[in-house]
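A.B. asks: Give me the fold of what follows.
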Amino acid sequence: MDTISAQRRSQLMSRIRGKNTTPELVLRRLLHAAGYRYRLHGALPASLEESLRQDYPEIRLRGGKLPGSPDLVFTAKRKAVFVDGCFWHSHDCPVGRRRPSSNTGYWNPKLDENQARDARTRRDLAALGWQTLTIWECELESTEQVLENAVRFLGPPRQAPRR
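C.D. replies: Okay, the predicted model is just below:
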């Protein structure tokens, strides 16, 4: 097995993005083409943010965003969609079940904490009255199935008002 230097590994890891990833962009294109409109990365309208802060002071809304900064937010429906990478969020698929065999003292706690944070985020969103859907990176291999699941979760898209 080839090993890479710590500097090279750091360089590779720094290129991994948290926003606007390829799986997220695929889902956004699918949903937009199907007629859905959404906000990005947990953003809330100011009026909704203020009412949530008043009604739920125990839940932190940092920077006017929902807990966990969901990738897609459907404010009128109070629904949020996360697009999660299988490895980073320990999905129950071959990629997600595989953990690094080196530096386990770093990786195992990191991946376990990701799972714990995800559970806390979903719990906080449920307490705020929001429903969530997680789309896994591996599921986007079948875009038709993903769109079907998303439509089932979101309901029909709103029709634009006629002018």
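A.B. asks: C-alpha from now on. contacts and neighbour counts both.
C.D. replies: Will do.
A.B. asks: Could you identify the longest helix within the chain?
C.D. replies: In the chain, taking DSSP state H as the definition, the longest helix is helix 104-127.
A.B. asks: which SS state does the most centrally placed residue in the chain fall under?
C.D. replies: Nearest to the mean C-alpha position of the chain, by CA atoms, centre = their mean, lies Phe82 at 2.3 Å. Here Phe82 is recorded as strand under DSSP: H, G, I helix; E, B strand; the rest coil.
A.B. asks: quick one more, to check against the first:
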Amino acid sequence: MSRISGGDTKPEIVVRKLIHGMGFRFRLHVKNLPGKPDIVLARHRKIVVVNGCFWHGHQGCVRSKRPATNVDFWNTKIEGNIERDKLNKATLEEAGWQVLVVWSCETKKPEQLIDKLKRFLLPEP
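C.D. replies: Sure, this is the predicted structure:
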């Protein structure tokens, strides 16, 4: 696990490129916000968090299957991540931020992801 990268993952870079291509500018991993969110659009008070399906327990996703060995460790690890994610999201929303969670499996379908990002980032007409 020590070799697992915490930032600049492929799914995160895909989302960044799409958001940048839409004309938005953003900050990465802002340390003074709960959970150091992946993408922060401060001007719009919006945050995009890119979660790995395995590490954050994406319900119903093939990639979130838990290992059959060392079950107690993995259940504790992943359940802890899920609880921390819920707490961070709630704290951010209480502070007036809008939060969008993008799962790594969603980056495999760019057309659908672009639609999701547009609905979140662009104002209603």
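A.B. asks: The residue nearest to the centre of the first structure matches what in the second structure?
C.D. replies: With TM-score structural alignment as the criterion, the equivalent of Phe82 of the first structure in the second structure is Val49.
A.B. asks: Also Ala34 of the first structure?
C.D. replies: So, by TM-score structural alignment, Ala34 of the first structure is matched to Met22.
A.B. asks: What's the separation between Trp88 of the first structure and Ala34 of the first structure?
C.D. replies: According to CA to CA, to the nearest Å, Trp88 of the first structure and Ala34 of the first structure sit 29 Å apart.
A.B. asks: In terms of neighbours, single out the busier of those two.
C.D. replies: Under the criterion of other CA atoms under 10 Å, the comparison of Trp88 of the first structure against Ala34 puts Trp88 first, with 16 against 13.
A.B. asks: ok, that one - contacts?
C.D. replies: Shown in contact with Trp88 of the first structure (CA atoms under 8 Å, 6 or more residues apart in numbering): Gly96, Leu111, Asn114.
A.B. asks: Quick one, which of those residues are buried?
C.D. replies: The neighbour count (16 or more other CA atoms under 10 Å) marks Gly96, Leu111 as buried among those.
A.B. asks: Which of the contacts of Trp88 of the first structure are still contacts in the second structure?
C.D. replies: Retained in the second structure (both residues aligned by TM-score structural alignment, their matches' CA atoms under 8 Å) from these: Gly96, Leu111, Asn114.
A.B. asks: Tell me the residue in the second structure aligned with the second one.
C.D. replies: Alignment of Leu111 of the first structure against the second structure is given by TM-score structural alignment, with Ile78 as its counterpart.
A.B. asks: next one: His91 of the first structure
C.D. replies: Using TM-score structural alignment, the partner of His91 of the first structure in the second structure is His58.
A.B. asks: Quick check: the gap between its match and Leu28 of the second structure.
C.D. replies: Distance from His58 of the second structure to Leu28 of the second structure, by CA to CA: 23 Å.
A.B. asks: Kindly report the same for Leu117 of the second structure.
C.D. replies: Relative to Leu28 of the second structure, and taking CA to CA, Leu117 of the second structure is found at 17 Å.
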